[in-house]
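In: coordinates only, no sequence provided:
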């Protein structure tokens, strides 16, 4: 039995769909979600839908029961302390439920990455190691969608702003990372494996803006701002303070190269090239 958490979210849903597409029988797959009604598409296909809410630890042991393999998709709260508490509840429940193997979606170079967000993943990896559970870490770089999801609005404004300067990002698509998770889950001998999952190339915001300009056929620019000014702009746009802090911290450390390393792990798992910058932009802009 494989159990996938977060299956109503972007990564978890695609990972579960990939498992089914790769021949996992619906009876051998369960999805653990905060709101089971939102996973009706899986129930209709014969997949067991279980309530599993990181904020309600009492739901988790039953959600993970019988799991030979558990894909533990990281929580998405903007508060680091809350996320670590959520992950601890999940790891404790996995141990209580006797899970055979935990696959955890982490971040690039979690043990040394200076991003504030990386501290959550570093702490969670430590919790998993300390649990004694067999484990595999899927250390994902940034999603293209972190930037392309809002690209249409940015095109209307004529450009992007950040504080990353010429720092590079070895991003890939959510679909790439989800497919890689499914491939890893279906392989044997994964205990102790750490995958550093990145796109095939790392790009800058200037290169992203140039690609957008090429595809839309008009000017589109990247403006680099001091961190304090970016924080003011984001807060003025109505973003919650926790997200503002996360974005400014991310841009600052991208500037320093925190997301620049490129590896072949993702391409190897996929058996194909990763999504390119041009493909990601085209997907975001298509009608």
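Out: Yes, it's here. Small disclaimer: the values here were computed from a predicted structure and weren't measured.

In: from here on, contacts and neighbour counts on C-alpha atoms
Out: OK.

In: which outside residues touch whichever strand or helix holds residue 279?
Out: Using DSSP states H and E, residue 279 sits in helix 277-285. Here helix 277-285 makes contact (Cα atoms under 8 Å, 6 or more residues apart in numbering) with 144, 145, 148, 149, 151, 152, 173, 203, 208, 211, 212, 215.

In: return the member of those nearest to residue 49.
Out: The closest of these to residue 49 turns out to be residue 173 (Cα to Cα; 26.0 Å).

In: distance of that closest one relative to residue 225?
Out: 26 Å (Cα to Cα, to the nearest Å).

In: for those two, indicate the residue with more neighbours.
Out: Using other Cα atoms under 10 Å as the criterion, residue 173 and residue 225 rank with residue 173 on top: 24 against 16.

In: and the comparison structure, right after this:
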């Protein structure tokens, strides 16, 4: 006996009409209409009775629905057929050229399920696009115009009548078609739009896609919703990563850049080969140095300058013991004047001074409180990073102990002579590096605490976003499983998406960091300071790595649970 399912549908009703009057044929409908058996795939308990005594089952695809719903219906039908002793099952599937269609997954799963059956013989009818769809497209609108998304596409459509004929032929003689897969499509694929126009005697006027879509702007096909949701989740995922990476890069990068710039600036401001540093150094006179050697001792001091009628501004300054040697070894950023003119009655100032024109007089008070003393401006320095303070001779810094000696020439003999000063002798590069370390321990601890707080919030945000976003993708992940994807492949897809969103956030964070450091560099250049920018790759990489690890874990865990 042959049972045909879905006879209330378009294809099933045509098959039923061709088999009408045959005693060895029974018909099935979901509602169990008069003269039919009730075959409700959503109610598996009805199937044993429906399949009783059936030798051949023509299973018409179970209609529209989500992939997991259709798969569950077909599984119920096939399992019931196996238990009922059905010998041959004929299934109406989808043509092989339709694999790109969203509803193809359920058809391909059903085909694989039949091939795995150990009790059923089977035949698969891969039905092509129904020609009747063109009739629906060809319905004119109120302006007697037919609009359809045909373009230059070619359709090898086939009439339902022909598909019904094939189904009847196979189902009534199943043994001759055992284990066969038939591709049932049109004989030739004509160009759809010209063929339709020719058949109707109408003019063909191709329209731009944008114009054709204009009336439906703002609408969204249901199949696009998951993509919109996924894009929104991706934005929510990338945003906290961007903030964390940008914070790590700008916070640590700015501090390191300023520190390195100060070190480079200090090194560039002296032509000395050696620098002696220490407290209360002994002066090394010219007689103690070898021939050709030059030494310039200087001391730290302070100067006070009146700002207005009441305020007094304190400046950190340096007192020069030998103006001639100082002028020879110093490479200060002089914007006006000449360092060689410095003497006991003059001063070298920077552009921050209210009076900073050559020849102007500056009234100062010395560090010991004496003054005021009127000194003539002989040179003006660029502002730099703030270390280009005023310079005076030791006559204007009474009692200031020497704390630095710059020296050049003489080789090892000069080094031995400098050691007699009682300070630490270093090369100029080593001195600049020692005087300007990357950052102090307290400052670094503070930056780590700030970054740590931001990272904690980012981790919470990432975990929350991914756990929720992945958890609602059960249907999508189930479809992938039905399409034949393994759990490992699905996990790679899900975690790959999380890593991609994290990488995008990290790249955007690096872009923000580059913009901030670039602005910092422009500001340093405007101050006539050397630009030595530092991008803290290790810190940025660690922050991005933590974000990526959390993203992978938070996406993999729910995906693993959903694909069990």
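Out: Looks like it came in fine. This structure is a prediction, so every number in the text was calculated from the model and none was measured.

In: report the TM-score for the pair.
Out: The pair, once superposed, lands on a TM-score of 0.68 when counted by TM-score structural alignment, normalised by the length of structure 1; 224 aligned residues with a Cα RMSD of 3.1 Å.

In: ok, back up a step: make JSON lines out of the contacts of helix 277-285 of structure 1 and add secondary structure and distance to residue 19 of structure 1.
Out: Listed next are the contacts of helix 277-285 of structure 1 as JSON lines, based on DSSP: H, G, I helix; E, B strand; the rest coil; distance: Cα to Cα, whole Å:
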{"residue": "144", "secondary structure": "coil", "distance to residue 19 of structure 1": "22"}
{"residue": "145", "secondary structure": "helix", "distance to residue 19 of structure 1": "22"}
{"residue": "148", "secondary structure": "helix", "distance to residue 19 of structure 1": "26"}
{"residue": "149", "secondary structure": "coil", "distance to residue 19 of structure 1": "25"}
{"residue": "151", "secondary structure": "helix", "distance to residue 19 of structure 1": "30"}
{"residue": "152", "secondary structure": "helix", "distance to residue 19 of structure 1": "32"}
{"residue": "173", "secondary structure": "coil", "distance to residue 19 of structure 1": "17"}
{"residue": "203", "secondary structure": "strand", "distance to residue 19 of structure 1": "30"}
{"residue": "208", "secondary structure": "helix", "distance to residue 19 of structure 1": "32"}
{"residue": "211", "secondary structure": "helix", "distance to residue 19 of structure 1": "33"}
{"residue": "212", "secondary structure": "helix", "distance to residue 19 of structure 1": "33"}
{"residue": "215", "secondary structure": "helix", "distance to residue 19 of structure 1": "34"}
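
In: would you turn the residues you listed into CSV with distance to residue 21 of structure 1?
Out: Output for these, formatted as CSV (distance: Cα to Cα, whole Å):
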residue, distance to residue 21 of structure 1
144, 23
145, 23
148, 26
149, 25
151, 30
152, 31
173, 18
203, 31
208, 32
211, 32
212, 32
215, 32
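
In: and those residues, which is closest to residue 233 of structure 1?
Out: Here the nearest of the contacts of helix 277-285 of structure 1 to residue 233 of structure 1, counting by Cα to Cα, is residue 151; it sits at 16.9 Å.

In: now that closest one: closest residue in space, sequence neighbours ignored.
Out: residue 284 (6.7 Å; Cα to Cα, 6 or more residues apart in numbering).

In: can you tell me how far that neighbour is from residue 277 of structure 1?
Out: Separation of residue 284 of structure 1 from residue 277 of structure 1 (Cα to Cα) stands at 11 Å.

In: circling back to that earlier point, in structure 2, which residues correspond to the helix holding residue 279 of structure 1?
Out: On structure 2, no counterpart of helix 277-285 of structure 1 exists by TM-score structural alignment.

In: now that helix: buried residues?
Out: 277, 280, 281, 282, 284, 285 (16 or more other Cα atoms under 10 Å).
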